[in-house]
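Q: sequence and predicted structure below; questions after.
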Amino acid sequence: MLEKKDKFLKSERCPVRNILDRFGDKWSTLVILVLNEEQKLRFNELHRVIGDISQKMLTVTLRNLEADGLVSRKVFAEIPPRVEYQLTDIGKSLVPHISGLITWADDNFSSILESRSSYQQKKKN
C-alpha cells in the first residue's frame, strides 16, 4: 500500500491531479454545465450555446469527457447522422461540486482581482 504522500508524487496515481487535469481545462466544466441545463444536445447546438469554442476543441473536449464516463454520446442511424450528447450519472454527480466552486469564485472574485493587482504593483516597485 502506498504511503499517503507517495500517492501525490506521480499524477497518474494522484486522484486529484489525474481527474482535475481532465475536466479542469478551459472548456470541460462549461460543457458539463451546459449539458446539465439542456439535458441532451446535438453537437451543433452545443457549439452554438457555447459560442467561442472551435469545433475541433469541442470535439476533443467531448471525447475526453466521454472517455472519462462523464458524457454519453448517442449516434442515430439517420442521413445525415444525428449525434446527441448528455451527462451520465457520474457527470451529473459532479455538477453540485462545480456549482460550489462557481459560488466560491463569485464570492471571492473581487478580492482575488484586487490581490492580483496589488501583487503586480509590488513586482513593479
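A: Structure received.

Q: for the rest of this, base every contact and every neighbour count on C-alpha atoms.
A: Fine.

Q: number of nearby residues for residue 94?
A: When neighbours are defined as other C-alpha atoms under 10 Å, residue 94 has 16 of them.

Q: for it, helix, strand, or coil?
A: helix (DSSP: H, G, I helix; E, B strand; the rest coil).

Q: quick one: neighbours of residue 118, just the number.
A: With neighbours defined by other C-alpha under 10 Å, the count for residue 118 comes to 12.

Q: try this one side by side with the last:
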Amino acid sequence: MTESTSRGPFRLVTVNTAPERAKILIGRMIEGLSDRYDIIHLDNCTTIEGVAATVRQHQPDILFSASMWTSEQAQKIRMIAERERPGIKMHAIPQGLQVERGPDAIVEYLLENVPHLLEAVAS
C-alpha cells in the first residue's frame, strides 16, 4: 500500500462514560493510524441506553465499547448495535485496562488491534 492510499472512511461511535477522555484517546488512535486509515469519530454514547438511538442516527461502520464496561455490558452494547445496524463491527476494549494501565495503554492497545478490525470492515 502506498502512502497516498489510506482505507476508509470508517465511521466510528464509542460507548464511554467519560466522553472527553474518549475523544482524546480516539483522537490519538486516529492520528496514529492516519497514514493507513481514514477514521471519523462521529459520536460517543455515555450510557448503554443511548446506543440504539446513536447507532440509528449515525449508522457507523464500527463501535468501540470502553474498558469501564463489564463483558456482560459489552455484550449488551453489541446486541443493541447489531440490532440497529446489522453487520456493524464491534470491539470491546478489555475491562479494567484504563484503570490498571492508564490512557497510554488504551491508545497502544487500539493501535495494535484496530487495523485488524478495519481490514475486516474493508473486505
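A: Looks like it arrived, so ask away. Computed from a predicted model, the values in this text were never measured in an experiment.

Q: let me see the TM-score of these two.
A: TM-score for the superposed chains, counting by TM-score structural alignment, normalised by the length of the second structure: 0.29, backed by 63 aligned residues with a C-alpha RMSD of 4.6 Å.

Q: can you pull the buried residues of whichever strand or helix holds residue 12 of the second structure?
A: Per DSSP states H and E, residue 12 of the second structure falls inside strand 7-15. The neighbour-count check on strand 7-15 of the second structure (16 or more other C-alpha atoms under 10 Å) flags 7-8, 10-15 as buried.

Q: pick the one among those closest to residue 84 of the second structure.
A: Distance ranking of the buried residues of strand 7-15 of the second structure against residue 84 of the second structure, using C-alpha to C-alpha, places residue 13 first at 13.0 Å.

Q: my read: that closest one touches residue 63, true?
A: Yes - under the contact definition of C-alpha atoms under 8 Å, residue 13 of the second structure touches residue 63, with a separation of 4.9 Å.

Q: follow-up on the earlier one: so whichever helix or strand comes after the strand holding residue 12 of the second structure versus strand 7-15, what angle?
A: Beyond strand 7-15 of the second structure on the C-terminal side, the first helix or strand identified by DSSP H and E is helix 19-33. Relative orientation of helix 19-33 of the second structure versus strand 7-15 (axes from the mean of the first three to the mean of the last three C-alpha atoms, to 10 degrees): 160 degrees.

Q: packing partners for helix 19-33 of the second structure?
A: Helices and strands touching helix 19-33 of the second structure, as assessed by 3 or more C-alpha pairs under 8 Å, 6 or more residues apart in numbering; DSSP states H and E, comprise strand 37-45, helix 103-122.

Q: TSV for these, including mean neighbour count and distance to residue 71 of the second structure?
A: Compiled in TSV, these are given as follows (neighbours: other C-alpha atoms under 10 Å; distance: least, C-alpha to C-alpha, whole Å):
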stretch	mean neighbour count	distance to residue 71 of the second structure
strand 37-45	19	17
helix 103-122	15	17
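
Q: you'd agree residue 87 of the first structure is up against residue 34?
A: No - using C-alpha under 8 Å, residue 87 of the first structure and residue 34 do not qualify as a contacting pair, with a distance of 9.7 Å.
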